[in-house]
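[1] Sequence plus the predicted model coming up.
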Amino acid sequence: MTTWITICDTCKCAGWEVTGMEKTDGEALAELIEAAASGATDVKTRRVSCTMGCDRACNITVQANGKINYSLGTFEATKSDAQAIVEYAGKHAASANGQVPYREWPQGVKGHFVSRHQPLPE
């Protein structure tokens, strides 16, 4: 089953307005996640404008039908954060119900979980 990484492309980290960045932090993170997931067969990405987690920018969600879904935040637009997100999403895709044992979490996602969403009823 496919796991989706939904990336907020409007996220701006504190101080963004003085950095002179031509794109938002969310756009930069989205590009890195898309590149890291480019060869994955069980993980897909999509961008959305605003997940309403501005205090925790940059935000993503990890989602799949019939599985527990997760919101994560406070990422930076770095290759290591993007790789950790994609690695975690791959483990989510491989799990039966969306739960990935803590010992299997990539270090780069630890401390970034915001909330867990139970699957919708059938």
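    Right, received. Where do you want to start? Keep in mind it's a predicted model, so treat the numbers as computed, not measured.
[2] From now on I want contacts and neighbour counts done on CA atoms only, so please keep to that.
    Will do.
[3] what does the biggest helix by length in the chain contact?
    Among the segments of the chain that qualify as a helix by DSSP state H, the longest is helix 79-94. Helix 79-94 is contacted from outside by 1-5, 29, 32-33, 36-37, 42-43, 62, 64, 75, 98-100, 105-109, using Cα atoms under 8 Å, 6 or more residues apart in numbering.
[4] let's see 7 Å
    Contact with helix 79-94 is made by 1-3, 29, 32-33, 36-37, 42-43, 62, 75, 98-100, 105-106, 108-109, as judged by Cα atoms under 7 Å, 6 or more residues apart in numbering.
[5] In strands, which of those residues fall?
    Of these, the ones assigned to strands by DSSP state E are 3, 43, 62.
[6] try this one next to it:
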Amino acid sequence: MTTWITVCDTCKQEGWEDGAMEQTDGEQLAALIEDAARGTETIKTRRVSCLMGCKHGCNVAIQAPGKLNYTLGRFAPEAEAAEGIVAYAEKHAASDSGQVPYREWPQAIKGHFVTRHPPIPADE
């Protein structure tokens, strides 16, 4: 089953306005995640403008139908973070419930979980 990585491309870390950056931190992280996910069979990526987690930027959501969904934040726009996010998403995709045992979490995502959402019920 496909797991989606949704990346907030408007995230800006503290002090962003002081730099001469042409891209937001979220845009930079999104590009790195897209590169890291290229060629994976179970991961798709998308960008959205604002996940409303500004105090936790840079934010991503790990999502799949019928599974636990997660919001992660406080990432620097770096390759190590992107690779860890994609590695976790691959484990999420392989899990029936979306839950990944802590011992299998990539180091790069530890300490970055913000929220967990139960799956939406299949019927009313």
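    Okay, I see it. Just so it is clear, the structure is predicted and the values come from calculations on it, not from any experiment.
[7] quick one on the thing from earlier: following the longest helix of the first structure, which helix or strand shows up next?
    strand 113-117 (DSSP states H and E).
[8] what's the mean deviation for that following strand versus the second structure?
    By mean Cα distance after the TM-score superposition for the first structure, the fitted strand 113-117 of the first structure averages 0.3 Å away from its aligned residues in the second structure.
[9] for Gly98 of the first structure, what are its contacts?
    67-69, 92.
[10] what do you get if the cut-off is 8 Å, keeping everything else the same?
    Contacts of Gly98 of the first structure by Cα under 8 Å, 6+ apart are 64, 67-69, 92.
[11] Output these in TSV; the columns should cover distance to Arg56 of the first structure, neighbour count and secondary structure.
    Output for the contacts of Gly98 of the first structure, formatted as TSV (distance: Cα to Cα, whole Å; neighbours: other Cα atoms under 10 Å; DSSP: H, G, I helix; E, B strand; the rest coil):
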residue	distance to Arg56 of the first structure	neighbour count	secondary structure
Ala64	22	20	coil
Lys67	24	21	coil
Ile68	21	18	coil
Asn69	18	21	strand
His92	22	29	helix
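[12] could you check the distance from Thr51 of the first structure over to Ser95 of the first structure?
    According to Cα to Cα, to the nearest Å, Thr51 of the first structure stands 25 Å off from Ser95 of the first structure.
[13] between those two, who's got more neighbours?
    Thr51 (18 against 14; other Cα atoms under 10 Å).
[14] Name the nearest residue to the more buried one, ignoring sequence neighbours.
    Cys8 (5.9 Å; Cα to Cα, 6 or more residues apart in numbering).
[15] so Glu27 of the second structure touches Asp9, yeah?
    Yes - Glu27 of the second structure is in contact with Asp9 according to Cα atoms under 8 Å; the separation is 4.6 Å.
[16] Among those two, which residue is more densely surrounded?
    Higher neighbour count among Glu27 of the second structure and Asp9: Asp9, with 25 against 22, using other Cα under 10 Å.
[17] how much space between the nearest residue to that one once chain neighbours are set aside and Ala79 of the second structure?
    Nearest residue to Asp9 of the second structure in three dimensions, chain neighbours excluded: Gly26, at 4.0 Å (Cα to Cα, 6+ apart). Taking Cα to Cα as the measure, Gly26 of the second structure and Ala79 of the second structure are separated by 13 Å.
[18] List the residues that contact the closest residue to Phe113 of the first structure other than its chain neighbours.
    In this structure, Phe113 of the first structure finds its nearest non-sequential neighbour in Leu72, 4.4 Å apart by Cα to Cα, 6+ apart. Residues in contact with Leu72 of the first structure (Cα under 8 Å, 6+ apart) are 59-61, 112-115.
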